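# Model the following, please.
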Amino acid sequence: MLINNQFDRVFLARGNTDLRKSIDGLAVIVKECFDLDPFSPCLFVFCNRKRDKLKILQWEHNGFWLHYRRLERGKYHWPSERETTAMNISPRQLRWLLDGLPIEQRQAHHSISIMKYTNMRIGLGKSGSFSYNIFYGKANERKRCPIL
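So this is what the prediction gives:
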């Protein structure tokens, strides 16, 4: 399991990769085929032809990590090899992929910004007392927060 979250981006090698390659061979693929820096703080993910094994190449401070995962049952939902460039995905999509789900989730909740959908009004009441109201939701469907 990837515990260290010190990476900027995640790149998938589309199609299949010969997983007999080790650190040096995968680093050459990253550099020569994808024109990316294998020493960057990114994860580079590779999958075999049968779609049941993954290798993840990661640089950390003074050396490479090579994570390896083999499924006992089932297959990964891996993107096709129509394009030869690496596919940039989010860490959330990588988690879906490792959990056996497709990268594109139609039912997944989209990330929202709380500041975009929250409005706080502060003012003095009619009696001169301090009052505030917090509203949430989109502008056309504002609701008063019942907790505060």
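# use CA for all of it now, contacts and neighbours both
Fine.
# Please name the residues that touch the most centrally placed residue in the chain.
Per Cα atoms, centre = their mean, the C-alpha nearest to the average position across the chain is that of residue 91, at 1.9 Å. The contact partners of residue 91, by Cα atoms under 8 Å, 6 or more residues apart in numbering, come to 9, 10.
# now it: how far from residue 13?
As judged by Cα to Cα, to the nearest Å, residue 91 and residue 13 stand 15 Å apart.
# Excluding chain neighbours, what is closest to residue 72?
Closest residue to residue 72 apart from its sequence neighbours, by Cα to Cα, 6 or more residues apart in numbering: residue 52 at 7.8 Å.
# didn't residue 8 look like it was pressed against residue 44?
No. Using Cα atoms under 8 Å as the test, residue 8 is too far from residue 44 to be in contact (11.2 Å).
# Second chain to compare with the first, below:
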Amino acid sequence: MIRPAQVWLAVEPVDMRGGIDSLSQRIQNLLGTSPCDGSAYAFRNRRSTRLKLLIWDGTGVWLCQRRLHRGHFVWPTADASTVGLTARQWEWLVTGVEWQRLDAPAPIHWRV
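Reported below is the predicted structural model:
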């Protein structure tokens, strides 16, 4: 399994019919970087039930797709066009778990 150093999520949904070329172009337009920089780039559909991952492995570009049969991927809502994830957050995201809550600090007003 390929384990990228950094995973970037494109916040806005994309048309899942797009392939390597159209998603690579989207990366260049969103970030101004090359899709061959060693990072992985993830895209989702509108319903957040499918995602595509574009990653360079040093030899070529991989385009992987994952579909959930139940539930949806928890995707960030942010002012930025992309959000970076740690490897741990990525592993939780692809399983459909609400990864944003894993590292959340306890509310200040909460007491035992």
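# Residue 8 and residue 44 of the first structure: which is more packed in?
residue 44 (25 against 11; other Cα atoms under 10 Å).
# how about that one, what's its match in the second structure?
By TM-score structural alignment, residue 44 of the first structure lines up with residue 41 in the second structure.
# For its match, give its distance to residue 87 of the second structure.
Taking Cα to Cα, one finds residue 41 of the second structure at 13 Å from residue 87 of the second structure.
# so what's in contact with those two at the same time?
By Cα under 8 Å, 6+ apart, the residues touching both residue 41 of the second structure and residue 87 are residue 7.
# Does the closest residue to residue 123 of the first structure other than its chain neighbours lie in a helix or a strand, and which?
Of all residues not flanking residue 123 of the first structure in the chain, residue 131 sits nearest, at 5.6 Å (Cα to Cα, 6+ apart). Assigned by DSSP states H and E, residue 131 of the first structure belongs to strand 130-136.
# Which part of the second structure matches that strand?
Strand 130-136 of the first structure maps onto no residues of the second structure, going by TM-score structural alignment.
# Which strands or helices does the next helix or strand after that strand pack on?
Counting by DSSP H and E, the next helix or strand C-terminal to strand 130-136 of the first structure is strand 143-144. Helices and strands touching strand 143-144 of the first structure, by 3 or more Cα pairs under 8 Å, 6 or more residues apart in numbering; DSSP states H and E, are strand 130-136.
# which secondary structure elements does the strand it packs on contact?
Using 3+ Cα pairs under 8 Å, 6+ apart, strand 130-136 of the first structure is in contact with strand 118-124, strand 143-144.
# Show me the contact partners of the shortest one.
If I follow you right, that is strand 143-144 of the first structure. By Cα under 8 Å, 6+ apart, the list of residues contacting strand 143-144 of the first structure reads 133, 134, 135, 136, 137.
# Generate a PyMOL selection restricted to the buried entries among these.
In PyMOL, a selection of the buried entries from the contacts of strand 143-144 of the first structure looks like this (16 or more other Cα atoms under 10 Å):
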select buried, resi 134+135+136
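# tally of neighbours for residue 6 of the second structure?
15.
# That one and residue 12 of the second structure, how far apart?
19 Å.
# Same question for residue 26 of the second structure.
11 Å.
# do the same with residue 60 of the second structure
26 Å.
# which of those two has more neighbours?
residue 12 (16 against 9).
# Give the equivalent position in the first structure for that one.
Under TM-score structural alignment, residue 12 of the second structure pairs with residue 15 in the first structure.
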